[in-house]
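Undergrad: output the structure for:
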Amino acid sequence: MTDEATPAGDPAGVASRREGVAAAAPERRRRRGFRRLAVEIGVALVLVMLVRALLAQSYFVPSASMEPTVMTGDRVVVLKTTTVQRGDLVVFDGTDTFAAADRSPYMSDGIIGSILGGVADLLGVNLGEQDFLKRVAATGGQQVSCTPDGGLVVDGESVAEPYLAEGVAACEDPFDVTVPEGHYFMLGDNRPESADSRAHLGSPGGGMVPEDDVVGTVELRYWPLGDVGPVD
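TA: Purely as a prediction, here's the structure:
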């Protein structure tokens, strides 16, 4: 007699087993595809974190303090570097120096910022630092001063500032300070609208930004598309 659980002529149930294997194959492929996708996402996250930590970071500019050099709404790429010179545009963490007077942060933007922000939230990491974009007016050991009529002076030499908008004075109120070693004196190009080192001269630290707080130099504007290119 033929076993009722197997087709006639297939007493060993080979055909049934083959059908079962064929039915399970799509499920196994889906599981393998899911595992491969998970691995690829994990590798991508690691690469993004390495790029952000070691090489570059994207920022969105929400205020007019650096106009006309960097406009409101611009998106820029900051190259992480330890070499900063007078005149460079830099992004720095102003949590302990600038945040009290200017609450408009230059928040990390784009895919990098979104991915890392989500991961940080999941891990409970606080990313509440206040990042700012300003120009280095003087470095450690330099004397920097300014008067409305005489303009910006560093170590006794007048500084040409072609990046200031026409009719904008180098300063409205005079100042004369010496920058401590290991610090920077920061100014915004839009002097009337920038809360920079001048706004903190009477605060602890005197508005000087420690070298360790600098994220890097602003190198490239990638939005808007019509202005893509190096930031001068």
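Undergrad: when you work out contacts or count neighbours from here on, use the C-alpha atoms and nothing else.
TA: Noted.
Undergrad: quick one: the strands in this protein, in order.
TA: 56-60, 75-79, 89-93, 131-139, 143-147, 151-154, 157-158, 175-178, 183-187, 208-210, 214-223, 229-230 (DSSP state E).
Undergrad: just how off-centre is the third one within its chain?
TA: Looking back up the chat, that one is strand 89-93. Distance, stretch centre to chain centre, for strand 89-93: 9 Å (CA atoms, centre = their mean, to the nearest Å).
Undergrad: now what about it, what contacts it?
TA: Outside of strand 89-93, the residues within contact range by CA atoms under 8 Å, 6 or more residues apart in numbering are 78, 129-136, 213-218.
Undergrad: residue contacts, the nearest residue to P230 once chain neighbours are set aside?
TA: Excluding the flanking residues, the one nearest P230 by CA to CA, 6 or more residues apart in numbering is L220, at 4.3 Å. Contacts for L220 were tallied using CA under 8 Å, 6+ apart; they are 76-78, 228-231.
Undergrad: which members of those are classed as buried?
TA: When the contacts of L220 are checked for burial by 16 or more other CA atoms under 10 Å, the buried set is 76-78, 231.
Undergrad: now distance to V154 too, for the residues you listed, in JSON lines please.
TA: As requested, the buried ones among the contacts of L220 are arranged in JSON lines below (distance: CA to CA, whole Å):
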{"residue": "V76", "distance to V154": "28"}
{"residue": "V77", "distance to V154": "28"}
{"residue": "V78", "distance to V154": "26"}
{"residue": "V231", "distance to V154": "23"}
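Undergrad: residues touching the residue nearest to P68 when sequence neighbours are not counted, list them.
TA: With CA to CA, 6+ apart as the measure, A165 is the residue that lies nearest to P68, at 6.4 Å, once sequence neighbours are left out. Residues counted as contacts of A165 (CA under 8 Å, 6+ apart) are 67-68, 190.
Undergrad: please give the structure of this sequence too, so both can be compared:
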Amino acid sequence: MPDDKINARRFPRSKPLEFLILLVVAVVVAAGVRTFLVQTFFIPSGSMEQTLLLNDKVLVNKAVYRFRDPHRGEIIVFEPPIGWGAGPSEQDYIKRVIGVGGDHVICCDPQKRITVNGHPLDETYLYPGDAPSDEEFDVTVPAGRLFVMGDHRSDSADSRAHMESDQGTIPVNRVAGRAFAIYWPTSRWRSLSVPATFSDLPGNG
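TA: Here you go, the predicted structure:
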């Protein structure tokens, strides 16, 4: 009798065991993807309306910032600094990057626009009826930090609310990743691209 048949009889395949092994492998792979590559995140507030609505679910790229720093205009998920009054049990925040290290961010110019390094932003993504900011500020973003704002400016506790703490900026190393797509509800499937106004700014990668 051929050896392969003898081996098959001595070591019969176990369907439950195969399924269990496949299940364990799938869980390990999924955990690895979640830890190192992509994670889901739900929107807990209206601070990013109308771009992101309450209870939208987004995909967050956790790998991209291992190779580069965040760029202006990107939507990021980050752990809020202790100076923002958030403890370790607080949820992560999600905001848009307005300024990166070295940028001079001002509100507002004579046309009531936010400027970055003297270039005005055409913020078509803002919540309807919202001004770019009801509060004036003049910030030079420290190296290794980010100035962030919500798209629903009148309902967002962002960098403007913490100007006494490193000018309201957040450390790059507290950023978990970039939100790059809405995946739920399915009626709102779309990518989260960088608005065109940021492409006119120099040095945005």
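Undergrad: give me the neighbour count for the equivalent of G141 of the first structure over in the second structure.
TA: Correspondence of G141 of the first structure to the second structure, assessed by TM-score structural alignment: G102. Counted with other CA atoms under 10 Å, the neighbours of G102 of the second structure add up to 15.
Undergrad: again with N61 of the second structure
TA: Here the number of neighbours of N61 of the second structure (other CA under 10 Å) works out to 21.
Undergrad: any idea how far it lies from D166 of the second structure?
TA: 27 Å (CA to CA, to the nearest Å).
Undergrad: same question for V28 of the second structure.
TA: For V28 of the second structure, the distance to D166 of the second structure under the criterion CA to CA works out to 40 Å.
Undergrad: more crowded one of those two?
TA: Here V28 of the second structure and D166 are set side by side on neighbour count (other CA under 10 Å), and the busier one is D166, at 15 against 12.
Undergrad: ok, now which ones touch the more buried one?
TA: Contact analysis of D166 of the second structure by CA under 8 Å, 6+ apart lists P142.
Undergrad: for R145 of the second structure, see how far away it is.
TA: 9 Å.
Undergrad: tell me how far the residue nearest in space to the middle of the second structure lies from S165 of the second structure.
TA: Taking CA atoms, centre = their mean, the centroid of the second structure lies closest to I76, which sits 2.1 Å from it. Between I76 of the second structure and S165 of the second structure the distance, using CA to CA, works out to 20 Å.
Undergrad: and what of V148 of the second structure?
TA: In this view, V148 of the second structure and S165 of the second structure are 13 Å apart by CA to CA.
Undergrad: around the alignment partner in the second structure of R36 of the first structure, how many other residues sit close by?
TA: Taking TM-score structural alignment as the criterion, the aligned counterpart of R36 of the first structure in the second structure is E18. Taking other CA under 10 Å as the criterion, the count of residues near E18 of the second structure is 11.
Undergrad: one more: L23 of the second structure?
TA: A count of nearby residues for L23 of the second structure, using other CA under 10 Å, gives 12.
Undergrad: what's the end-to-end length of stretch 207-218 of the first structure?
TA: End to end - CA to CA - stretch 207-218 of the first structure spans 21 Å.
Undergrad: follow-up on the earlier one: the residue nearest to the centre of the second structure maps to what in the first structure?
TA: Counting by TM-score structural alignment, the partner of I76 of the second structure is V90.
Undergrad: cool, D56 of the second structure as well?
TA: Superposed on the first structure with TM-score structural alignment, D56 of the second structure falls opposite D74.
Undergrad: contacts only, for that match.
TA: Contacts for D74 of the first structure were tallied using CA under 8 Å, 6+ apart; they are 60-62, 221-224.
Undergrad: that older thread, so which of V148 and S165 of the second structure has more stuff around it?
TA: V148 (25 against 14).
Undergrad: would you mind finding the longest helix in the second structure?
TA: Looking across the second structure with DSSP state H, the single longest helix is helix 15-36.
Undergrad: for that helix, give me the average deviation versus the first structure.
TA: Its aligned residues in the first structure lie a mean 2.2 Å from helix 15-36 of the second structure after superposition (mean CA distance after the TM-score superposition for the first structure).
Undergrad: Y163 of the first structure pairs with which position in the second structure?
TA: Taking TM-score structural alignment as the alignment basis, one finds that Y163 of the first structure is matched in the second structure by Y125.
Undergrad: touching, its match and G73? I think so.
TA: No - with the criterion set as CA atoms under 8 Å, Y125 of the second structure and G73 do not qualify as a contacting pair; they are 10.5 Å apart.
Undergrad: out of the two, which sits in the more crowded spot?
TA: Set side by side, Y125 of the second structure and G73 give different neighbour counts by other CA under 10 Å, the larger being at G73 (21 against 13).
Undergrad: of the buried ones among the contacts of L220 of the first structure, which pair is most distant in space?
TA: Across those, no pair lies farther apart than V78 and V231, at 10.3 Å, counting by CA to CA.
Undergrad: what residues are shared contacts of these two?
TA: Going by CA under 8 Å, 6+ apart, residues that sit against V78 of the first structure and also against V231 are 218-220.
Undergrad: if we can go back for a sec, keep only the contacts of L220 of the first structure that stay in contact in the second structure.
TA: On the basis of both residues aligned by TM-score structural alignment, their matches' CA atoms under 8 Å, what survives of the contacts of L220 of the first structure in the second structure is 76-78, 228-231.
Undergrad: so can I have a markdown table of these showing distance to P148 of the first structure?
TA: Listed next are these as a markdown table, based on distance: CA to CA, whole Å:
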| residue | distance to P148 of the first structure |
| --- | --- |
| V76 | 31 |
| V77 | 33 |
| V78 | 32 |
| V228 | 34 |
| G229 | 33 |
| P230 | 30 |
| V231 | 27 |
